[in-house]
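**Q** Requesting a structural model of the entry that follows:
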Amino acid sequence: MIESTKIRCQWVPSDNQLMQTYHDLEWGTPTTSTQALFELLTLEIFQSGLSWQIILNKRDHFRRAFAQFSAAQVANFNQQDIENLMNNADIVRNRRKILATINNAQVIVNDFPDNQFSEYIWSFTGYHVIKHHYAHYFEIPKFDSLAVVVSQNLRQRHFQFIGPVTIYSFLQASGIVNDHELGCFRSD
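**A** Reported below is the predicted structural model:
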């Protein structure tokens, strides 16, 4: 059980166990597995325009629907798989986001063999975590210059649905950027 007396980032509801667990164990934790990075990127894409709570509530369904986020398997999804996803009420059914996810899996498989996607993503920061020191989540920008550079580079590599706001959220979630607020037990 997650300890509810810990001081957390102010965006984490004190009565929401799922969000507390995500905050305490995942958000901002440096992630180097290509599979985990593909999952976080995909979830951030699906979150666009929605709340993170919706995506967390559906996360296990997304994992089943997208082959546990195996890029190799998702890259081979066909038209029938797309229609199955569009008919799956347990996930967010957005055709553009589904197609972007399949496309992004294909780019990862074709351009980044042997976990090289992780190396590529981390290379933007010289393989270091960028630690910000914000006192309140209202100070955290929707995106920054790093997110713009990463987004543009991903776009050049033919990734889809990867604007700077989505990429900044991805960088935070994957721990490349540490935006835990000052005072949070995870701020280091």
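**Q** Only C-alpha atoms from now on, for both contacts and neighbour counts.
**A** Noted.
**Q** sec struct for the spatially most central residue of the chain, please.
**A** Central residue of the chain (Cα atoms, centre = their mean): L40, 2.7 Å from the mean position. Recorded secondary structure, L40: helix (DSSP: H, G, I helix; E, B strand; the rest coil).
**Q** Would you check that it makes contact with G175?
**A** No - judged on Cα atoms under 8 Å, L40 makes no contact with G175 at a distance of 10.7 Å.
**Q** OK, contacts around the residue nearest to the centre of the chain?
**A** 170, 173-174 (Cα atoms under 8 Å, 6 or more residues apart in numbering).
**Q** What about those, which are in helices?
**A** 170, 173 (DSSP state H).
**Q** What residues sit buried inside the lengthiest helix in the chain?
**A** As assigned by DSSP H, the longest helix anywhere in the chain is helix 95-111. Neighbour-count burial for helix 95-111, with 16 or more other Cα atoms under 10 Å as criterion, is recorded at 97-98, 100-109.
**Q** What lies in contact with it?
**A** 38, 42, 45-46, 71-72, 74-77, 82, 85-86, 117, 157-161.
**Q** redo that, cut-off 7 Å
**A** For helix 95-111, contacts defined as Cα atoms under 7 Å, 6 or more residues apart in numbering pick out 42, 45-46, 71-72, 74-75, 77, 86, 117, 159-161.
**Q** do the same with stretch 174-188
**A** 6-9, 27-31, 37, 40, 122, 129-137, 171-172.
**Q** Another for comparison:
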Amino acid sequence: MKRCDWATNELEQLYHDYEWGKPLHDEAKLFEMLVLESMQAGLSWSTILKKRESMREAFDSFDYHKIADYQEDKILALLANPGVIRHRKKIEALINNAQAYLKIQEKYGSFDIFIWQFVEEPIINQWQNTHEVPASTELAKTISKELKQAGFKFLGPTSVYAFMQSVGMVNDHLISCSFK
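**A** Purely as a prediction, here's the structure:
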């Protein structure tokens, strides 16, 4: 079995094999991936995967209903927790994004309907090597702009493209990959 060459450790390999590039429509999981991608800004994906379970515990299983109501005492507890990304702006964005997520659900019926409207079906690319895979695309820029207009933070075009890959809106497995 051949994998994309970026999956170099066990956590990355499990993520690559079972999640990355697979179409996702579950509201809770979509929010989790938004959180993880926004937390990744400036960090490696490996770092995020290592902290994923700790963040799941600290962020109430990524329950956006609960997160939308976090107050200063919870922010301070999170900033003291070594299992999460201890960056005040990212934690504040987490809360803000949970609130924006709820508003999107109210407006569109679900976040899934909102986010998947940008692609009729998953975009399946045919990359020969990892260096060909873009960090962002025009579509990611468009979605990022829409998310910002809806009130989301820490979701620029690069984070949005990574989100699109993580939820299968884009399948960037290399053509040599057995998991595509």
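**Q** Can you calculate the TM-score here?
**A** Remark: TM-score between the superposed chains equals 0.96 [TM-score structural alignment, normalised by the length of the second structure]; 179 aligned residues with a Cα RMSD of 1.2 Å.
**Q** Which one of the contacts of L40 of the first structure is nearest to N16 of the first structure?
**A** A173 (18.1 Å; Cα to Cα).
**Q** The second structure: which residue goes with that closest one?
**A** In the second structure, the residue paired with A173 of the first structure is S166, using TM-score structural alignment.
**Q** coming back round to it: distance to R186 of the first structure for the buried residues of helix 95-111 of the first structure - can I get that in a markdown table?
**A** Shown next, in a markdown table, are these (distance: Cα to Cα, whole Å):
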| residue | distance to R186 of the first structure |
| --- | --- |
| K97 | 31 |
| I98 | 33 |
| A100 | 32 |
| T101 | 30 |
| I102 | 34 |
| N103 | 34 |
| N104 | 31 |
| A105 | 31 |
| Q106 | 35 |
| V107 | 33 |
| I108 | 31 |
| V109 | 33 |
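**Q** ok so, going back, helix or strand right after the longest helix of the first structure?
**A** helix 116-123 (DSSP states H and E).
**Q** the strands in the first structure, which residues?
**A** 130-131, 177-178 (DSSP state E).
**Q** Any idea which of the ones you listed gets closest to A65 of the first structure?
**A** Closest approach to A65 of the first structure among these (Cα to Cα): strand 177-178, 28.2 Å.
**Q** mean deviation of that closest one from the second structure?
**A** Superposing on the second structure places strand 177-178 of the first structure at an average distance of 0.4 Å from its equivalents, by mean Cα distance after the TM-score superposition for the first structure.
**Q** The counterpart of A72 of the first structure in the second structure: neighbour count?
**A** Aligned counterpart of A72 of the first structure in the second structure: H65 (TM-score structural alignment). H65 of the second structure has 14 neighbours, counted by other Cα atoms under 10 Å.
**Q** How about H65 of the second structure, nearest residue that isn't a chain neighbour?
**A** Distances taken as Cα to Cα, 6 or more residues apart in numbering place A98 nearest to H65 of the second structure, at 7.0 Å, with adjacent residues excluded.
**Q** State the distance from the aligned partner of the one you found in the first structure to L50 of the first structure.
**A** Alignment note (TM-score structural alignment): A98 of the second structure maps to A105 of the first structure. To L50 of the first structure, A105 of the first structure is 22 Å away according to Cα to Cα, to the nearest Å.
**Q** repeat for E26 of the first structure
**A** Distance from E26 of the first structure to L50 of the first structure, by Cα to Cα: 20 Å.
**Q** Same check on F170 of the first structure?
**A** The value you get for F170 of the first structure to L50 of the first structure, if Cα to Cα is used, is 15 Å.
**Q** got it, and T125 of the first structure?
**A** Distance, T125 of the first structure to L50 of the first structure, using Cα to Cα: 28 Å.
**Q** what do you get for M19 of the first structure?
**A** 15 Å.
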